[in-house]
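Participant: mind folding the following:
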Amino acid sequence: MSEWGMGDFQLAQANITIGRWSFDHPRMRGFTNRIDPVNDLAHRAPGFVWRPSAEQAMADLRALGRDPWREAFNMSVWESVEALWEFTFSGVHLEAVKLSARWFDPETAADVMWWVPAGYRPTVGEGLAKLDLVRANGPTADGFTFRRRFPPPDFLE
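Facilitator: Take a look at the predicted model:
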């Protein structure tokens, strides 16, 4: 259970970074070979709720004029900040995070979290807009980070 309780909200998250090379480049194999194992672990992680399929996310990125072969975009929904933290900073995912500078320019990395009504599935466009929001305004109740967290809306009333 979350420090703020489960309530009627779940935690959406999105992150993005730009590859040093296209994902089909041999130098990106260390990253691309980890995608399926990390996603499989996420799907089995306590507190995981949902993520769009890779095919859907790539199609949406293309439709929004983005390059899914250079931009590593990830979005998912979790029961709580704590559940996402436990997955993010442990095991194979943490190993990939520690190695990420091999494959990605750290200056391009961005992440965001925001509360959504339980059962809601955000779009890739929403995730990109939330990333832009945090870049422009820093963490707010509408888009925040692990370093500066905000409670779900039902705790703000």
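Participant: okay, CA-based contacts and neighbour counts for the rest of this
Facilitator: Fine.
Participant: ok, how many other residues are close to V124?
Facilitator: By the criterion of other Cα atoms under 10 Å, V124 has 21 neighbours.
Participant: so P46 versus G19, what's the distance?
Facilitator: If you measure P46 against G19 using Cα to Cα, to the nearest Å, the figure is 29 Å.
Participant: count of residues packed around the nearest residue in space to A118 that is not next to it in sequence?
Facilitator: Among residues not flanking A118 along the chain, F9 sits closest, at 4.7 Å (Cα to Cα, 6 or more residues apart in numbering). Residues contacting F9 under the criterion other Cα under 10 Å number 21.
Participant: I'd say F9 and R121 touch.
Facilitator: No - using Cα atoms under 8 Å, F9 is not in contact with R121; the gap is 11.7 Å.
Participant: alongside the first, I'd like the structure of this one:
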Amino acid sequence: MTDAGHLAQFNIARIKYPLDDPRMREFVDNVARVNGLADQIEGFVWRLKDDSGNAMDMGVHGDKRVLPNLTVWENVAALERFVWKTLHYRFYQKREEWFEHIEVTNAMWWIEAGTRPTLDDGIARLDHLTQNGPTDYAFGWQQIAGAQHWKTARCPAPSEHAA
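Facilitator: Okay, here's the model as predicted:
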């Protein structure tokens, strides 16, 4: 996948419990903290948010249990640094406590600098990746030349646990 402009990233997570459930407290209590970190990291451009400062009240395909996250980054290195080398990674490692397993949760695509994708854009890209596999229209970490941190830092998918 070719690097052109900025990198848009969309991911989803389906919560196991209502956001006000005590089992979700650690996650909910740290959303603003992790988002604030993203907002300040070098290479961060933009993220989708509503008046609450996050996107947790926006559902995907009409399902309010599916939380969207849509961000734009100057480059792959900035996104990798945020995802795998900051406090964000600590919460990523605990995702199975809060979220149900979804086979494809993340889609990325290149956009022209200054473009602000919509929630519908993110949903369309993720749906395309799920149905068609990686293309220039939507791809994952595996298709990004030079992306390295995800290979060693990511948590194994449930199917990778059995060997």
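Participant: circling back: compare P46 and G19 of structure 1 (neighbour count), which wins?
Facilitator: It is G19, of P46 of structure 1 and G19, that has more neighbours when counted by other Cα under 10 Å, with 23 against 15.
Participant: please pull up the equivalent of F87 of structure 1 in structure 2.
Facilitator: The equivalent of F87 of structure 1 in structure 2 is F82 (alignment by TM-score structural alignment).
Participant: do the same with D142 of structure 1
Facilitator: By TM-score structural alignment, D142 of structure 1 lines up with Y137.
Participant: wait, what's in contact with its match?
Facilitator: Y137 of structure 2 sits next to W109, R125, H128 when contact means Cα atoms under 8 Å, 6 or more residues apart in numbering.
Participant: now the strands for structure 1?
Facilitator: Taking DSSP state E as the criterion, structure 1 carries its strands at 9-18, 48-50, 71-78, 110-117.
Participant: switch those over to JSON lines; also include distance to G30 of structure 1.
Facilitator: Listed next are the strands of structure 1 as JSON lines, based on distance: least, Cα to Cα, whole Å:
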{"stretch": "strand 9-18", "distance to G30 of structure 1": "15"}
{"stretch": "strand 48-50", "distance to G30 of structure 1": "25"}
{"stretch": "strand 71-78", "distance to G30 of structure 1": "14"}
{"stretch": "strand 110-117", "distance to G30 of structure 1": "21"}
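Participant: ok, which of those comes nearest D60 of structure 1?
Facilitator: strand 71-78 (10.7 Å; Cα to Cα).
Participant: what's the mean deviation for the closest one versus structure 2?
Facilitator: With mean Cα distance after the TM-score superposition for structure 1, strand 71-78 of structure 1 departs from structure 2 by a mean of 0.8 Å once superposed.
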